[in-house]
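K.L.:
Fold the following for me, if possible:
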Amino acid sequence: MIARTLTLGAAVATLLSTGAFAADLYSGTPATDLYSSPMFSFDGAYAGVQGGGFSGTVNGPSVTGWNLDLVAGVNFAMTDLLLAGVEFQGGVMWPDSGWKWDMLGLARVGAQFTDGVMAYGTAGVGNVAGNGVYAFGGGVEVATFQSISVRGEVLGLANWGQGPSAAKATAGVLFHFN
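P.N.:
I've put the predicted structure just below:
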């Protein structure tokens, strides 16, 4: 009877002690990643320069020619895929009739389909060659380096109360402050 009790006690002690071995397997050092790459983000403030061309008329005078703009704006991530933001563009145009100013305030809504590509639509108001206008259009922005992107954009422009009479096509480089 004593041998049976000792054998049963030894078996129970063996079964209860195996859990302690499993707890000791953790070494205390977390695994490290072999490569860690910060993803580019279109979320946040940005500024840059863009250039391109105008074509058409705004309230009579021709605005066909070249332009150079400074760009500043901010995007807000609505979801992992969607962004919304505001942007201001201001610069000079060189149409046939001498240089003129252009300034636009635009709202943007975009979708980031991959880690480095965003397509967006934009609309807003502004002043082109001294005339109040509305603008609408879209573009594609592509990340090139950690904080730098390039983009192409096309806008239709029109005087208030009229249909589109001019277009603005630009390419630019932006720096993202995130």
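
K.L.:
From now on I want contacts and neighbour counts done on CA atoms only, so please keep to that.
P.N.:
Will do.

K.L.:
Show me the strands in the protein, by range?
P.N.:
Taking DSSP state E as the test, the strands found in the chain are 44-56, 65-77, 82-95, 100-114, 117-128, 131-143, 148-159, 166-176.

K.L.:
Check the offset of the first one from the chain's centre.
P.N.:
Pointing back at strand 44-56 there. Strand 44-56 sits 15 Å away from the centroid of its parent chain (C-alpha atoms, centre = their mean, to the nearest Å).

K.L.:
For stretch 86-101, list every residue counted as buried.
P.N.:
Using 16 or more other C-alpha atoms under 10 Å as the test for burial, stretch 86-101 gives 86-95, 101.

K.L.:
what's the first-to-last distance across stretch 107-124?
P.N.:
Stretch 107-124 has an end-to-end distance of 6 Å (criterion: C-alpha to C-alpha, to the nearest Å).

K.L.:
returning to that earlier point: so which of the strands of the chain comes closest to A11?
P.N.:
Among these, strand 100-114 comes nearest to A11, with 58.8 Å by C-alpha to C-alpha.

K.L.:
Going by contacts, tell me the helices and strands next to that closest one.
P.N.:
Packing partners of strand 100-114 (3 or more C-alpha pairs under 8 Å, 6 or more residues apart in numbering; DSSP states H and E): strand 82-95, strand 117-128.

K.L.:
Throw the ones you listed into JSON lines and include distance to A10, thanks.
P.N.:
Shown next, in JSON lines, are the helices and strands packed on strand 100-114 (distance: least, C-alpha to C-alpha, whole Å):
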{"stretch": "strand 82-95", "distance to A10": "64"}
{"stretch": "strand 117-128", "distance to A10": "66"}
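
K.L.:
for comparison, sequence B:
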Amino acid sequence: MKSHYSDAPAAEPIARHTLAVIVDNEPGVLARIAGLFSGRGYNIESLTVSETEHEKHLSRITIVTTGTANVIEQIKAQLARLVPVHRVNDLTVSGDAIERELVLVKVVGKGETRVEAMRLAQAFGARTVDATMTSFVFELTGTSDETERFINLMTGCGLTEVARTGIAAMGRGADPM
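P.N.:
Prediction:
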């Protein structure tokens, strides 16, 4: 006997997308974009914002989100319709983008634990930006996977605090956004 469930359509896969959005640098723009996401139940996994063209008063917002292909298309279309938005670029679709994240990690420990924290930081290429007799603050820039591995390893060495910037991303090659 045939099951009725075998005729059901396959669930659409959910994928992670990195969106670069150029906007006017003015009050309320970020709130409007965040409102667009929250109002429709979309999640923002990472968000970075900075003015990139001071003379033109433009900022670049990098948003990492997940969704089905239809949801991502809806997000891009709705972002593009907002008045202060100049451009929306899906870096995931447009090619192999460069993504980096900055993490600051505070580790507290003495003796062998302290030595192990220094060894791991050196292995990852992290910089020591603060050191006392009982603690370190390390700075690491890398992919989200690299920074996550570093944080996980430092947990065993006395990790007490983490600050992350979120993802900054840019498309490869000579073409501007």
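
K.L.:
Mind checking the TM-score on these two?
P.N.:
Remark: TM-score between the superposed chains equals 0.24 [TM-score structural alignment, normalised by the length of structure 2]; 66 aligned residues with a C-alpha RMSD of 4.7 Å.

K.L.:
any chance you could map the helices in structure 2?
P.N.:
29-39, 69-81, 91-94, 112-124, 144-155 (DSSP state H).

K.L.:
export those helices to a markdown table and tack on mean neighbour count?
P.N.:
As requested, the helices of structure 2 are arranged in a markdown table below (neighbours: other C-alpha atoms under 10 Å):
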| stretch | mean neighbour count |
| --- | --- |
| helix 29-39 | 14 |
| helix 69-81 | 15 |
| helix 91-94 | 15 |
| helix 112-124 | 16 |
| helix 144-155 | 16 |
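
K.L.:
which one of the ones you listed lies closest to V103 of structure 2?
P.N.:
Between those, helix 144-155 lies closest to V103 of structure 2; by C-alpha to C-alpha that is 6.8 Å.

K.L.:
show me the contacts for the residue nearest to G121 of structure 1 when sequence neighbours are not counted.
P.N.:
Closest residue to G121 of structure 1 apart from its sequence neighbours, by C-alpha to C-alpha, 6 or more residues apart in numbering: G138 at 4.1 Å. Neighbouring residues of G138 of structure 1 by C-alpha atoms under 8 Å, 6 or more residues apart in numbering: 119-122, 153-155.

K.L.:
Same check on K168 of structure 1?
P.N.:
52-55, 154-157.

K.L.:
Just flag the most distant two among those.
P.N.:
Pairwise distances across these (C-alpha to C-alpha) peak at 14.7 Å, for the pair G52 and L157.

K.L.:
Take the helices of structure 2 and write them to a markdown table, including distance to V23 of structure 2.
P.N.:
Formatted as a markdown table, the helices of structure 2 follow (distance: least, C-alpha to C-alpha, whole Å):
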| stretch | distance to V23 of structure 2 |
| --- | --- |
| helix 29-39 | 8 |
| helix 69-81 | 10 |
| helix 91-94 | 16 |
| helix 112-124 | 35 |
| helix 144-155 | 25 |
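
K.L.:
nearest to V133 of structure 1, of the contacts of G138 of structure 1?
P.N.:
Nearest to V133 of structure 1 among these: L155, at 11.7 Å, using C-alpha to C-alpha.

K.L.:
what's the closest one in contact with, if anything?
P.N.:
With the criterion set at C-alpha under 8 Å, 6+ apart, L155 of structure 1 makes contact with 135-138, 167-169.

K.L.:
The nearest residue to it once chain neighbours are set aside: neighbour count?
P.N.:
Once flanking residues are discounted, L155 of structure 1 sits nearest to G137: 4.3 Å by C-alpha to C-alpha, 6+ apart. Counted with other C-alpha atoms under 10 Å, the neighbours of G137 of structure 1 add up to 19.

K.L.:
G137 of structure 1 and G121 touch, don't they?
P.N.:
Yes. Contact criterion C-alpha atoms under 8 Å: G137 of structure 1 and G121 qualify, at 5.8 Å.

K.L.:
one step back: so G52 and L157 of structure 1 - more neighbours on which side?
P.N.:
Applying other C-alpha under 10 Å to G52 of structure 1 and L157 shows that L157 carries more neighbours, namely 28 against 18.

K.L.:
ok, the more buried one to T14 of structure 1 distance?
P.N.:
Separation of L157 of structure 1 from T14 of structure 1 (C-alpha to C-alpha): 83 Å.

K.L.:
quick one: contacts for the closest residue to V125 of structure 1 other than its chain neighbours?
P.N.:
Take V125 of structure 1 and drop its neighbours on the chain: the residue closest to it by C-alpha to C-alpha, 6+ apart is Y134, 4.3 Å away. Neighbouring residues of Y134 of structure 1 by C-alpha under 8 Å, 6+ apart: 123-126, 157-160.
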